[in-house]
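A.B. asks: sharing a model prediction with you, sequence too.
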Amino acid sequence: MKKLSFSLLFVSILFSSCSKQLYQVQKANFTENTSINSNLKEDQKMNTMIAPYKLELEQTMDKVISYTPIDLPKDGFNSALANLSCDMVLEESNLIFEQKHGEEIDLCVLNWGGIRRSFTKGDLTVKNVYELMPFDNEVVVATVSGEKIKEMFQFMSNASLGHPLSGIQFISNDENSILINGEKLDLNKNYTVVTNDFLLKGGDQMNFFIDPISVENLNIKQRDIMMQYFEKYDTVQVNLDKRILDK
């Protein structure tokens, strides 16, 4: 049976209000834990206190920011949601990167495990974006060698999951098929890859990101960059082109 140690969490709610009234908090000592079970009754005073904050949060999270005319499944290779996730991160990141450097990012690589749910045709809300990407991962741009892109290709060729890709196409285990934005991979060239800080550290076994030539943090969360994208378009346009051509 789970146990819950009661704490004065309501203090943070009180201090988050616009009021400048000060509250004195005294330490509360409890000798027993409260068991979480069907016999636990709601605290009506607490419910009354948090009700306006709960309502405001629900109104914010339920705001419709876009619409998808098709289902957006996450599973499988080249899935609609995997394609969309990478495409929108690449598009929005390029707006930042081009302004700073006058050039575009070459490609985007994310991870299947970072997509936390699928969507059916219909409205997309603020809450949906948090459900899609609940983590506070930062968007980063890594400059890597052509050899590192080859390592990435080998990893993706043998992966059992359809990791999101954008800006790259290839046939599994066919090195000569690798195209970066329509051009054949040059092992002597450096490429810019937008991803997140979790993968940059080798998360999900993506060790090809370790020891890049350089890294730039765009100082924006992946969730926020996705939010920006959805807010720009009344209706989402999904590119269903295959990135891994034989899957």
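C.D. replies: The structure has been received and is ready for your questions. Worth saying up front: this structure is predicted, and the values here are computed from it rather than measured. Numbers count the residues shown, from 1 in each chain.
A.B. asks: all contacts plus neighbour counts: C-alpha atoms, from now on.
C.D. replies: OK.
A.B. asks: how far is stretch 45-56 from where the chain is centred?
C.D. replies: Centroid displacement of stretch 45-56 relative to its chain, using CA atoms, centre = their mean, to the nearest Å, is 29 Å.
A.B. asks: can you list contacts of that stretch?
C.D. replies: Ile13 (CA atoms under 8 Å, 6 or more residues apart in numbering).
A.B. asks: check stretch 239-247 too.
C.D. replies: 77-80, 83-84, 165-166, 168-172.
A.B. asks: what's the farthest-apart pair in the residues you listed?
C.D. replies: Spatially, the most separated pair among the contacts of stretch 239-247 is Leu84 and Ser172, at 21.2 Å (CA to CA).
A.B. asks: who has more neighbours, the two?
C.D. replies: Leu84 (23 against 19; other CA atoms under 10 Å).
A.B. asks: which helix or strand contains Asp186?
C.D. replies: According to DSSP states H and E, Asp186 maps onto no helix or strand at all.
A.B. asks: is it true that it touches Lys148?
C.D. replies: No. Using CA atoms under 8 Å, Asp186 makes no contact with Lys148, being 11.0 Å away.
A.B. asks: neighbour count for those two, which is higher?
C.D. replies: Lys148 (20 against 16).
A.B. asks: how close does Asn207 sit to Asn190?
C.D. replies: For Asn207, the distance to Asn190 equals 17 Å [CA to CA, to the nearest Å].
A.B. asks: can you give me the helices for the protein?
C.D. replies: In chain order, the chain shows helices spanning 10-15, 44-61, 80-101, 126-132, 146-158, 197-200, 222-232, with DSSP state H as the criterion.
A.B. asks: ok, and here's another one to check against it:
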Amino acid sequence: MSIKKHIYILTISLFFLGSCTAKYAVVKSNREEYKVSNDVQVDSAIIKTYLPYKVKVDAEMNTVIGYTDVVLTKSSTVPESVLGNFFADAVLNQAKKIEPAIDFVFPTTKGGLRNDIAKGPINVSNIFELMPFENQLVLFNLKGEDVLKVITYIAASNGQPVSGLKFNIKDKSPEQVLINGKSFDITKNYWVLTSDYIASGGDDAVGFATPISRKNIGLLVRDALLKEVKQFQAEGKRINAKLDGRITKN
């Protein structure tokens, strides 16, 4: 595989005006193509420049911040997954420290679960691989009818990672919906936390276009995950996420 690198050689005509102001004009432009492959010799000067930073980054990324007693996997035969439940619960737990009024979270789609986390030690790089994007968490105050749009989208897509929300999917529609353990009331307003990606319609998500209010809570999705794992470690606990029937289907 090669990377095209364009080098432009400019021949400049210099004109002097009575005011001594210089003006420049491009009169010629040439382009050359260089192939980058294993045949290219290593530039020791470049390696010498970046190596100290690479050593520091590698050390930080390889730092163990916690442990999981189970494989955190996104694979599942039901609408929820072990990884999705861990992800959503972690975001809810950490975000509630900032905004206690949150009713439920929908922090990522299934497509946003980038990789599984193996049983055993969890290091920083595992979390960056799971969530490589700089997505922000945004809190929405939504009317009940918009909340229903969100939940209907989740049901129609055969479930998504959520926490604080429980329902059954029947004919691609939600039924028996519970929010914070209470029956959903379409006449009420709810506080729903999601990512800026989902809020902007990512993965065709709906329901966030006309909120009563919205607020960036100042927390990255990835940072919420890091904080959750570190909290488990600080409390001497290991992660033991599981399927718990938060989204069922029949």
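C.D. replies: Thanks, I have it. Predicted model only: the values in this text are computed from it and were never measured.
A.B. asks: please say which position in structure 2 Lys121 of structure 1 maps to.
C.D. replies: Alignment note: Lys121 of structure 1 maps to Lys119 in structure 2; criterion TM-score structural alignment.
A.B. asks: for its match, which non-adjacent residue is spatially closest?
C.D. replies: Val71 (4.5 Å; CA to CA, 6 or more residues apart in numbering).
A.B. asks: Lys96 of structure 2: neighbour count?
C.D. replies: 13.
A.B. asks: likewise Lys35 of structure 2?
C.D. replies: 12.
A.B. asks: just to revisit the earlier point, what's the residue nearest to Lys119 of structure 2 aligned with over in structure 1?
C.D. replies: Looks like Val71 of structure 2 aligns to Asp71 there (TM-score structural alignment).
A.B. asks: do Lys97 of structure 2 as well
C.D. replies: Lys97 of structure 2 maps onto Leu95 in structure 1, by TM-score structural alignment.
A.B. asks: and its match, how far from Val89 of structure 1?
C.D. replies: 10 Å.
A.B. asks: wait, doesn't Thr108 of structure 2 sit right on Ala199?
C.D. replies: No. Using CA under 8 Å, Thr108 of structure 2 is not in contact with Ala199, being 10.2 Å away.
A.B. asks: residue in structure 2 matching Pro134 of structure 1?
C.D. replies: Pro134 of structure 1 maps onto Pro132 in structure 2, by TM-score structural alignment.
A.B. asks: tabulate the helices of structure 1 (a markdown table), appending distance to Ser35 of structure 1.
C.D. replies: Putting the helices of structure 1 into a markdown table (distance: least, CA to CA, whole Å) gives the following:
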| stretch | distance to Ser35 of structure 1 |
| --- | --- |
| helix 10-15 | 20 |
| helix 44-61 | 18 |
| helix 80-101 | 40 |
| helix 126-132 | 29 |
| helix 146-158 | 46 |
| helix 197-200 | 36 |
| helix 222-232 | 35 |
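A.B. asks: nearest to Ile213 of structure 1, of those?
C.D. replies: helix 146-158 (10.1 Å).
A.B. asks: which bit of structure 2 covers that closest one?
C.D. replies: Taking TM-score structural alignment, helix 146-158 of structure 1 hits residues 144-156 over in structure 2.
A.B. asks: mean deviation of that stretch from structure 1?
C.D. replies: Compared with structure 1 after fitting, stretch 144-156 of structure 2 deviates on average by 1.7 Å (mean CA distance after the TM-score superposition for structure 1).
A.B. asks: for structure 1, identify the residue most remote from the centre.
C.D. replies: Thr31 (41.4 Å; CA atoms, centre = their mean).
A.B. asks: ok so, going back, out of Leu95 and Val89 of structure 1, which sits in the busier spot?
C.D. replies: Val89 (26 against 14).
A.B. asks: how close does that one get to Asp204 of structure 1?
C.D. replies: 19 Å.
A.B. asks: do Thr34 of structure 1 as well
C.D. replies: From Thr34 of structure 1 to Asp204 of structure 1 the distance is 37 Å (CA to CA).
A.B. asks: show me what counts as buried in stretch 158-175 of structure 1.
C.D. replies: Gly162, His163, Pro164, Leu165, Ser166, Gly167, Ile168, Gln169, Phe170, Ile171, Ser172 (16 or more other CA atoms under 10 Å).
A.B. asks: need the contact list for Tyr229 of structure 1.
C.D. replies: Met88, Glu92.
A.B. asks: residues contacting the equivalent of Asn78 of structure 1 over in structure 2?
C.D. replies: Aligning on TM-score structural alignment places Asn78 of structure 1 opposite Glu80 in structure 2. Contact analysis of Glu80 of structure 2 by CA under 8 Å, 6+ apart lists Gly159, Gln160, Pro161, Leu243, Gly245, Arg246, Ile247, Thr248.
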